[in-house]
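**Q** The sequence and its predicted three-dimensional model are supplied below.
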Amino acid sequence: MRAFTAVVNPAAGGARGAAALGPLARLLRAAGAQVEVEYSRGLDHAREVARHAGERGRVVLAVGGDGMAGCVGGALAGTEAVLGLVPAGRGNDFARALALPSEPSALAELLLHGDPRRIDAIEVESAVHGRTAVLGSVYAGVDAVANRHANEARLLRGAASYYLGGLRAVLGWRPADYRITVDGVPYERRGFTVVAANSGFYGFGRRIAPDARVDDGLLDIVVISEASRLLFFAVMRELRSGTHLRRPQVEVVRGREVRIEAGRDLPYGADGEVEAALPVTARVLPGALRILC
């Protein structure tokens, strides 16, 4: 029987983390599994707890949103430890990409008896933060600004925080001049954002990269070039279905490594967390993580 360590972010999901874990933990324990719960004091502490649990041979459960999933999964990338996700955040986009069940009994069955699958991770390198690893995507532009606004929206939850954050970001956005280098090939573009996607989803269910696969050893680099704000809002609506790829302003390049630079100070985000300012390099880590999905 498996032994689990649940790493809970009490801040990201608020009471949702405990609410999601409680019924699941009871089902796991009723089946004979060991379940210990660790509350993180921040992302660095969560990484430390996850690594220690993995070294002890325990299945590590990331309880929270995409930030916690990327943090804990990134900490385990390159090891033989096994990750499980307990979606309890606002977006839960990586869990959505893996088609994880949300009902506690179905998720418990997967965690107890599912076979680990190898998936890719993303190594993120910047001058400020050095090298870390995440799971879903790295994005630099209006979406990172929107994500920052959403994280600061204490009075709003779920989709409302993303919608309001996106509206504030787009209304105040000036198109940026990007230099994007994919596997050594440079591209000069002016526009709204550059996204290096391992997963197809980001930003609360938006299909930014519909053809992205978490186990193909490649990143889908999506560039949304300069357009009127009205057209950009149309593109944002089309992200729900993935039909934005038909627009000439949307370009996808696939590769193993991308470096994103800009002509002015711009933030970048990774798995729901806004990290720092450009430049940033993202490179795929093929098959780096074992996950129950």
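**A** Received it, and whenever you're ready, just let me know what you need. Numbering: from 1, shown residues only.

**Q** CA atoms for contacts and neighbours, from now on please.
**A** OK.

**Q** ok, now how distant is residue 254 from residue 197?
**A** In this view, residue 254 and residue 197 are 9 Å apart by Cα to Cα, to the nearest Å.

**Q** which of the two has more neighbours?
**A** residue 197 (30 against 16; other Cα atoms under 10 Å).

**Q** Chain neighbours aside, what residue packs nearest to that one?
**A** Leaving aside its chain neighbours, residue 197 sits nearest to residue 137 (4.4 Å; criterion: Cα to Cα, 6 or more residues apart in numbering).

**Q** who touches the one you found in this structure?
**A** 122, 195, 196, 197, 198, 199, 202, 270, 271 (Cα atoms under 8 Å, 6 or more residues apart in numbering).

**Q** can you tell me which residues contact the fourth one?
**A** I take that to be residue 197. 136, 137, 138, 208, 209, 212, 219, 220, 221, 222.

**Q** Does the fourth one touch residue 241 like I think?
**A** No - between residue 208 and residue 241 there is no contact, the gap being 9.2 Å when judged by Cα atoms under 8 Å.

**Q** Neighbour count: these two, which is higher?
**A** Higher neighbour count among residue 208 and residue 241: residue 208, with 29 against 14, using other Cα under 10 Å.

**Q** Wasn't the more buried one part of a strand?
**A** No - read with DSSP: H, G, I helix; E, B strand; the rest coil, residue 208 is coil and lies in no strand.

**Q** Show me how far the host helix or strand of residue 53 is from its chain's centre.
**A** Take DSSP states H and E as the rule and residue 53 turns out to sit in helix 43-55. Centroid displacement of helix 43-55 relative to its chain, using Cα atoms, centre = their mean, to the nearest Å, is 18 Å.

**Q** if we look at that helix, which residues are touching it?
**A** With Cα under 8 Å, 6+ apart, helix 43-55 has contacts from 5, 7, 9, 38-40, 59-60, 68, 71-72, 75-76, 80-82.

**Q** contacting residues around the following helix or strand past it?
**A** The helix or strand immediately downstream of helix 43-55 is strand 59-64, counting by DSSP H and E. Applying Cα under 8 Å, 6+ apart, the contact partners of strand 59-64 are 2-9, 12-13, 16-17, 21, 50, 53-54, 68-69, 72-73, 81-89.

**Q** Could you check the angle strand 59-64 makes with helix 43-55?
**A** If you take axes from the mean of the first three to the mean of the last three Cα atoms, to 10 degrees, strand 59-64 sits at 160 degrees to helix 43-55.

**Q** next helix or strand past strand 59-64?
**A** helix 66-76.

**Q** And whichever helix or strand comes after that next one, what does it pack against?
**A** Downstream of helix 66-76, the next assigned helix or strand under DSSP H and E is strand 82-87. In terms of contacts (3 or more Cα pairs under 8 Å, 6 or more residues apart in numbering; DSSP states H and E), strand 82-87 is packed against helix 15-30, strand 59-64, helix 66-76, strand 280-292.

**Q** Put this next to the first one:
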Amino acid sequence: MYYFIVNPNAGSGNDFARGMGYSKDPKERLRSILADENGAVINVGNTFAPDDSGCFLVSSGIGYDARVCHMVNHAKTKKLMNRLHMGKLTYLGIGLRGLFAAELFAVRLVLDDSREEIFHDVLFASVHNLPYEGGGLKFSPDARPDDGFLNLCIVAGISKAKMIRLLSKVPGGKHIGCPGVYSFRCRKAEFFMEKPQFFHMDGEVPGQFCHVTAGIGSEDLKILG
């Protein structure tokens, strides 16, 4: 087990700190670290794709959310918005633009090497270790960092007009259980696509792939504070 300290203001959307319940105030964060003798444990998600592998603490995803991450990472306004502590608005604006340009795709999903599901007209498939991604969007309300499982959220089989209404429910986590939203819990998930799709790990986009595997790693991290 490895120990580390989190900067609560790291990243465009502060999703890690938000998901762990950490204060954005550096002084409050320091007091929490000094007062916490045991720390918190978080599982580490591992991802594998052809010619690429990595890990994530918050989330990983394929399709729309990964494409939005790719667009945000290449946006000229990203650094300015982050300095102004308005990174969430960057995700929101680009997210709406990316929705209309998104190409739906088919996915064959294999869970824990046994259960198989087929989805058509998929907008995205995301894997979560913490509830939030994309600057405070509560894609996976039930995700827990230390339970040894990943939570999946797949949106498929609905029109883009309905997707707009559906995505408006995501900030409060009210999309779970709606038509076109599929949720799973597993230790390992394999995604097979006919065409390469954008893929991200905690907002970093290594490329586009037809086969991606996500799973819980063998080592945990312990966070001070």
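**A** All right, it came through fine. Bear in mind the structure is a predicted one, so any value in this text is a computation, not a measurement.

**Q** tm score of chain vs chain?
**A** With the length set by TM-score structural alignment, normalised by the length of the second structure, the two chains reach a TM-score of 0.89; 213 aligned residues with a Cα RMSD of 1.5 Å.

**Q** Show me what the residue nearest to residue 197 of the first structure lines up with in the second structure.
**A** Using TM-score structural alignment, the partner of residue 137 of the first structure in the second structure is residue 59.

**Q** got it, and residue 102 of the first structure?
**A** That one, residue 102 of the first structure, aligns with residue 24 by TM-score structural alignment.

**Q** Narrow the contacts of residue 137 of the first structure to those in strands?
**A** In this view, the contacts of residue 137 of the first structure that belong to strands under DSSP state E are 122, 195, 196, 197, 270.

**Q** Okay, and the aligned partner of residue 215 of the first structure in the second structure sits in which element?
**A** The alignment partner of residue 215 of the first structure in the second structure, by TM-score structural alignment, is residue 146. Secondary structure assignment for residue 146 of the second structure, by DSSP H and E: no helix or strand.

**Q** now residue 146 of the second structure, nearest residue through space, not along the chain?
**A** residue 42 is the one closest to residue 146 of the second structure (Cα to Cα, 6+ apart), at 4.9 Å.

**Q** Please apply the same query to residue 187 of the first structure.
**A** Sequence neighbours aside, residue 180 is the residue nearest to residue 187 of the first structure in space, at 5.0 Å (criterion: Cα to Cα, 6+ apart).

**Q** What's the separation between the aligned residue in the second structure for that neighbour and residue 119 of the second structure?
**A** Under the alignment (TM-score structural alignment), residue 180 of the first structure maps onto residue 109 of the second structure. Using Cα to Cα, residue 109 of the second structure is found at 8 Å from residue 119 of the second structure.

**Q** These two: who's more crowded?
**A** The neighbour count for residue 109 of the second structure versus residue 119, taken as other Cα under 10 Å, is higher for residue 109 (20 against 16).

**Q** ok, the more buried one touching residue 186?
**A** No - using Cα under 8 Å, residue 109 of the second structure and residue 186 do not qualify as a contacting pair, with a distance of 11.6 Å.

**Q** average distance between the one helix or strand residue 67 of the second structure maps to and the first structure?
**A** Taking DSSP H and E as the definition, residue 67 of the second structure sits inside helix 64-73. Compared with the first structure after the fit, helix 64-73 of the second structure shows a mean deviation of 0.9 Å (mean Cα distance after the TM-score superposition for the first structure).

**Q** Over to stretch 26-34 of the second structure?
**A** Relative to the first structure, stretch 26-34 of the second structure is 1.5 Å off (mean Cα distance after the TM-score superposition for the first structure).

**Q** Now do the helices in the second structure.
**A** Applying DSSP state H to the second structure gives helices spanning 15-20, 26-35, 64-73, 78-83, 87-101, 160-167.

**Q** nearest to residue 197 of the second structure, of the ones you listed?
**A** helix 64-73 (8.4 Å; Cα to Cα).

**Q** Centre of the chain to that closest one, how far?
**A** 11 Å.

**Q** Over to stretch 141-155 of the first structure?
**A** For stretch 141-155 of the first structure, the distance to the chain centre is 14 Å (Cα atoms, centre = their mean).

**Q** quick one: contacts of that stretch?
**A** With Cα under 8 Å, 6+ apart as the test, stretch 141-155 of the first structure has contacts from 161-162, 164-170, 173, 176, 192-194, 203, 266-269, 272-274.

**Q** from those residues, which would you call buried?
**A** Applying 16 or more other Cα atoms under 10 Å to the contacts of stretch 141-155 of the first structure, the neighbour count classes 161-162, 164-166, 168-170, 176, 192-194, 203, 266-269, 272-274 as buried.

**Q** For the residue opposite residue 147 of the first structure in the second structure once aligned, give its distance to residue 11 of the second structure.
**A** Using TM-score structural alignment as the criterion, residue 147 of the first structure maps onto residue 69 of the second structure. Distance, residue 69 of the second structure to residue 11 of the second structure, using Cα to Cα: 12 Å.

**Q** Among those two, which residue is more densely surrounded?
**A** Legend: neighbour count by other Cα under 10 Å for residue 69 of the second structure and residue 11, higher for residue 69 (25 against 15).

**Q** now the more buried one: how far from residue 83 of the second structure?
**A** With Cα to Cα as the criterion, residue 69 of the second structure and residue 83 of the second structure are 18 Å apart.

**Q** How about residue 189 of the second structure?
**A** Look at residue 189 of the second structure and residue 83 of the second structure: by Cα to Cα, they are 36 Å apart.

**Q** Check residue 156 of the second structure too.
**A** Applying Cα to Cα to residue 156 of the second structure and residue 83 of the second structure gives a distance of 35 Å.

**Q** Compare those two (neighbour count), which wins?
**A** Neighbours per residue, other Cα under 10 Å: of residue 156 of the second structure and residue 83, the larger number sits with residue 156, 22 against 10.

**Q** Tell me which residue of the first structure matches up with that one.
**A** So, by TM-score structural alignment, residue 156 of the second structure is matched to residue 225.

**Q** any idea how far its match lies from residue 147 of the first structure?
**A** For residue 225 of the first structure, the distance to residue 147 of the first structure - Cα to Cα - is 19 Å.
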